[in-house]
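S.K.: Got a predicted structure here, sequence first:
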Amino acid sequence: MTLVQLEYITALHSLKHFGKAAEQCHITQPSLSMQVQKLEEELGVQVFVRTNPVTTTDTGLIIIEQAKRILAEAERMKQMIDQEKGLAGGNLKIGIIPTLAPYLLPLFIQAFIKAHPKVRLSVHELMTENIVRQLKNGSLDAGIMATPLKIAELKEELLFHEKFVAYVSRKEKLFNKKFILPDDIDVNKMWLLEEGHCLRTQVMNLCALQKDASIEKHFDYAAGSIETLKRFVEKNDGITLLPELATFDMSPAKKNMLRYFRNATPVREISIVTLKTFTKTRLISILKDSIVENLPPQLSADMDSTDITIY
């Protein structure tokens, strides 16, 4: 029995297809089939039923769970050795939410790659629900997302707090104010992201958003990106709320449309999220340091808690 054989059977159990498992493991299908059969012969039990899709036997399920534990411990040992040697290498698969990706990734990616050439970083832009699911099934190593999630299996490491800023059309009365309060916002003038974006939920919570059903609207639109929200405000009327990172590259004219909140500033909490059992802790620590080191000075994990409200 080898660690490679254990990797093969866990891949086959997950993908339920010999061809797909072989492709994931970077070997030929006959080679994978032969190694799986050798392991079954050595153990004296059948792990898989060769159906389409492949199914795992009851005994096989027990073996798969133990194989996952063994592989996790083997990975932990490698990480410990690398840490002793002062090395950082390997694969790191990251999920990041769409309202963060275009603004945060360019700040640190090049610096990270240059500083750690032995790390192969794979980044996927996904909604929160998909990141959580893929963390749980092992498709992702970590997520960069808004927290708290309050999910027992997950560990959250704070990166920074990001302010919410109102982006106000010049046609709105609110444009004439220097600072605003959540109660100043006319919720029926709000442009929102479509369902599924955590930013939509945060904005709705901030504004206690319940649109007035008595006001007839002839056009209702849920945007797919922050850039679309900005364009609607610029070209039409209305208001939207932006995370602060989305405002840094604006022209002076567009920054003149920003309105900041008075008193307890609404913010979102951004963290690196992993499974509590995740073993590549050194890589996560290096990634976290790289992100924090390259953040604009306006962003901080150490804001005075009396001056912010997390949504």
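M.R.: Arrived safely. Numbering: from 1, shown residues only.
S.K.: drop to CA atoms for contacts and neighbour counts, all remaining ones
M.R.: Will do.
S.K.: all strands in this protein, in order from the N-terminus.
M.R.: 48-49, 55-56, 90-96, 119-125, 142-147, 154-168, 179-180, 192-193, 222-223, 239-243, 258-261, 265-275, 308-310 (DSSP state E).
S.K.: could you dump the ones you listed to TSV with distance to Ala11 and mean neighbour count?
M.R.: As requested, those are exported to TSV (distance: least, Cα to Cα, whole Å; neighbours: other Cα atoms under 10 Å):
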stretch	distance to Ala11	mean neighbour count
strand 48-49	12	16
strand 55-56	12	20
strand 90-96	16	19
strand 119-125	19	15
strand 142-147	19	26
strand 154-168	23	22
strand 179-180	53	16
strand 192-193	37	22
strand 222-223	38	15
strand 239-243	39	24
strand 258-261	50	19
strand 265-275	19	22
strand 308-310	40	17
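S.K.: so what's Ile131 up against?
M.R.: The neighbours of Ile131, taking Cα atoms under 8 Å, 6 or more residues apart in numbering as the test, are Gly95, Ile96, Leu140, Gly143.
S.K.: again, but for Ala21
M.R.: Tyr8, Ala11, Leu12, Leu15, Gln29.
S.K.: Could you pull up the residues touching the fourth one?
M.R.: By Cα under 8 Å, 6+ apart, the contact list for Leu15 reads Ala21.
S.K.: so how far is Met80 from it?
M.R.: Leu15 sits 30 Å away from Met80, taking Cα to Cα, to the nearest Å as the criterion.
S.K.: Check Asp184 too.
M.R.: With the distance defined as Cα to Cα, Asp184 ends up 54 Å from Met80.
S.K.: now Lys150
M.R.: Between Lys150 and Met80 the distance is 29 Å, computed by Cα to Cα.
S.K.: more neighbours, those two?
M.R.: Neighbours of Lys150 and Met80, each counted by other Cα atoms under 10 Å, are more numerous for Met80; the result is 17 against 9.
S.K.: For Ala88, see how far away the more buried one is.
M.R.: 11 Å.
S.K.: which one of the strands of the chain lies closest to Ile286?
M.R.: Of all the strands of the chain, it is strand 119-125 that lies closest to Ile286, at 10.4 Å by Cα to Cα.
S.K.: okay, pairing it with this:
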Amino acid sequence: MTLTQLSYIVAVDKYRHFATAAQKIFITQPTLSMQIQKLEDELGVLIFDRSKSPVVPTAIGEQIIEQAKVILSGSKHIEDMVSVKDKELSGTFRVGIIPTIAPYLVPLFLKPFTLKHPNVKLIFEEALTSEVLDGLHEDHFDVGIIATSTSQHIHEQELFLEPFLGYLSNGHDFATKDKLCIDDLYSQELWLLNEGHCFRDQTIKLCKQTNDKIKNNNVTFESGNLETLKRLVEQDFGITLMPYLAMQDHDTRCANGVIKEFMDPVPTRKIRLVYSREFLKQNVVSAFAEAIKESLPEELKNKKEELVVE
């Protein structure tokens, strides 16, 4: 019995499909199947009922999988304790990061971090907040970068406060205003991300909207991508809200849209680094958080807390 075999049965239990599990952990399906078969032969039991689709654990298989999770977590805890003593940072560091942060934040700190710590292999995966938290509990991710508060079972470190911005078409009624106020948004129908994105939930809380779908000029549309919402606004379709970093490289000279800041109190979201194990690669975690903070635009460093939307 090996830790690798235990990690394989945990993966199959998670995805309930041998091919999908193999793809997710970057091995071939024959290798996965062979190693699980070896483990079953060694134990003299069937861990999975392969006659069903999706595949499901047997009764004894469920107990084995739960114990495998405990063993794997313990083995990673030992690795974490040892890694803290290393003077030079090294190893693999898996990061789950939500889609409304990833494309705008990662390019800021990735190169400086990798140049300073060449022996650390960073693996990023975009995922919704719920998926990041699940991945932390399952040890799929080492850390997560999210924008909402978490439970007491998750350790978190504040990285920065990110203001909300308004983005509206040139022909919008608010285009001539110097700054927006929150009251402006109460009667507006905004383009929003689809369900599951925390930025959608935060926007709804901020704007006091309750409609499940967004309707503009007889068009119904939900998107999982902030860039799509920008393009809709530029086609003279109203208004949307954007996180600050999403608009940093946006050239409004080449776009039919207007960026508007909010007057005080400025609505913001709190970007956090989260992890589930207290001793998890603390030296890497510290260096990672430091690199992020150093890479931020000056206007986001030490920004005061005003109206944080959770």
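M.R.: Done, it's in. None of these values were measured; they are calculated from a predicted model.
S.K.: follow-up on the earlier one: any chance of the strands of the first structure in a markdown table, plus distance to Leu295 of the first structure?
M.R.: Converted to a markdown table, the strands of the first structure look like this (distance: least, Cα to Cα, whole Å):
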| stretch | distance to Leu295 of the first structure |
| --- | --- |
| strand 48-49 | 49 |
| strand 55-56 | 47 |
| strand 90-96 | 16 |
| strand 119-125 | 18 |
| strand 142-147 | 14 |
| strand 154-168 | 9 |
| strand 179-180 | 25 |
| strand 192-193 | 25 |
| strand 222-223 | 27 |
| strand 239-243 | 14 |
| strand 258-261 | 20 |
| strand 265-275 | 12 |
| strand 308-310 | 19 |
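S.K.: buried sites along stretch 273-282 of the first structure?
M.R.: Val273, Thr274, Leu275, Phe278, Thr279, Lys280, Arg282 (16 or more other Cα atoms under 10 Å).
S.K.: mind checking the end-to-end distance for that stretch?
M.R.: Start and end residues of stretch 273-282 of the first structure are separated by 14 Å (Cα to Cα).
S.K.: Other residues contacting that stretch?
M.R.: Outside stretch 273-282 of the first structure, the residues touching it (Cα under 8 Å, 6+ apart) are 72-73, 75-76, 79, 83, 88, 135-136, 141-145, 153-157.
S.K.: same question, stretch 134-145 of the first structure
M.R.: 92-97, 100, 128, 131-132, 270-275, 278, 284.
S.K.: ok, 6 Å please
M.R.: Lys93, Ile94, Gly95, Ile96, Ile97, Ile270, Ser271, Ile272, Val273, Thr274 (Cα atoms under 6 Å, 6 or more residues apart in numbering).
S.K.: Out of the contacts of Ala21 of the first structure, the closest to Glu216 of the first structure would be?
M.R.: When the contacts of Ala21 of the first structure are compared against Glu216 of the first structure (criterion: Cα to Cα), the nearest one is Leu15, at 49.7 Å.
S.K.: corresponding residue for that closest one in the second structure?
M.R.: Correspondence of Leu15 of the first structure to the second structure, assessed by TM-score structural alignment: Val12.
S.K.: And its match, how far from Asp249 of the second structure?
M.R.: Val12 of the second structure sits 41 Å away from Asp249 of the second structure, going by Cα to Cα.
S.K.: And for Asp86 of the second structure?
M.R.: Going from Asp86 of the second structure to Asp249 of the second structure by Cα to Cα gives 38 Å.
S.K.: cool, and Phe109 of the second structure?
M.R.: Per Cα to Cα, Phe109 of the second structure is found 15 Å from Asp249 of the second structure.
S.K.: and those two? which has more neighbours close in?
M.R.: Neighbour tally, Phe109 of the second structure and Asp249, criterion other Cα under 10 Å: the higher count belongs to Phe109, 18 against 8.
S.K.: what are the ranges of the helices in the stretch 151-300 of the second structure?
M.R.: In the stretch 151-300 of the second structure, the helices defined using DSSP state H, counting those that start in this stretch lie at 198-207, 226-234, 282-295.
S.K.: Average separation of the last one from the aligned part of the first structure, please.
M.R.: What it means is helix 282-295 of the second structure. Following superposition, helix 282-295 of the second structure is found to deviate from the first structure by 1.8 Å on average (mean Cα distance after the TM-score superposition for the first structure).
S.K.: Export the contacts of stretch 134-145 of the first structure as TSV, with columns for distance to Glu194 of the first structure.
M.R.: Below are the contacts of stretch 134-145 of the first structure laid out as TSV (distance: Cα to Cα, whole Å):
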residue	distance to Glu194 of the first structure
Lys93	26
Ile94	23
Gly95	19
Ile96	17
Ile97	14
Ile270	20
Ser271	23
Ile272	24
Val273	24
Thr274	26
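S.K.: Which of these sits closest to Arg120 of the first structure?
M.R.: Checking those against Arg120 of the first structure with Cα to Cα, the nearest one is Lys93 at 8.4 Å.
S.K.: before we move on, the earlier item: so which of the contacts of Ile131 of the first structure hold up in the second structure?
M.R.: By both residues aligned by TM-score structural alignment, their matches' Cα atoms under 8 Å, those still in contact after alignment to the second structure are Gly95, Ile96, Leu140, Gly143.
S.K.: Thanks again, I'm all set now.
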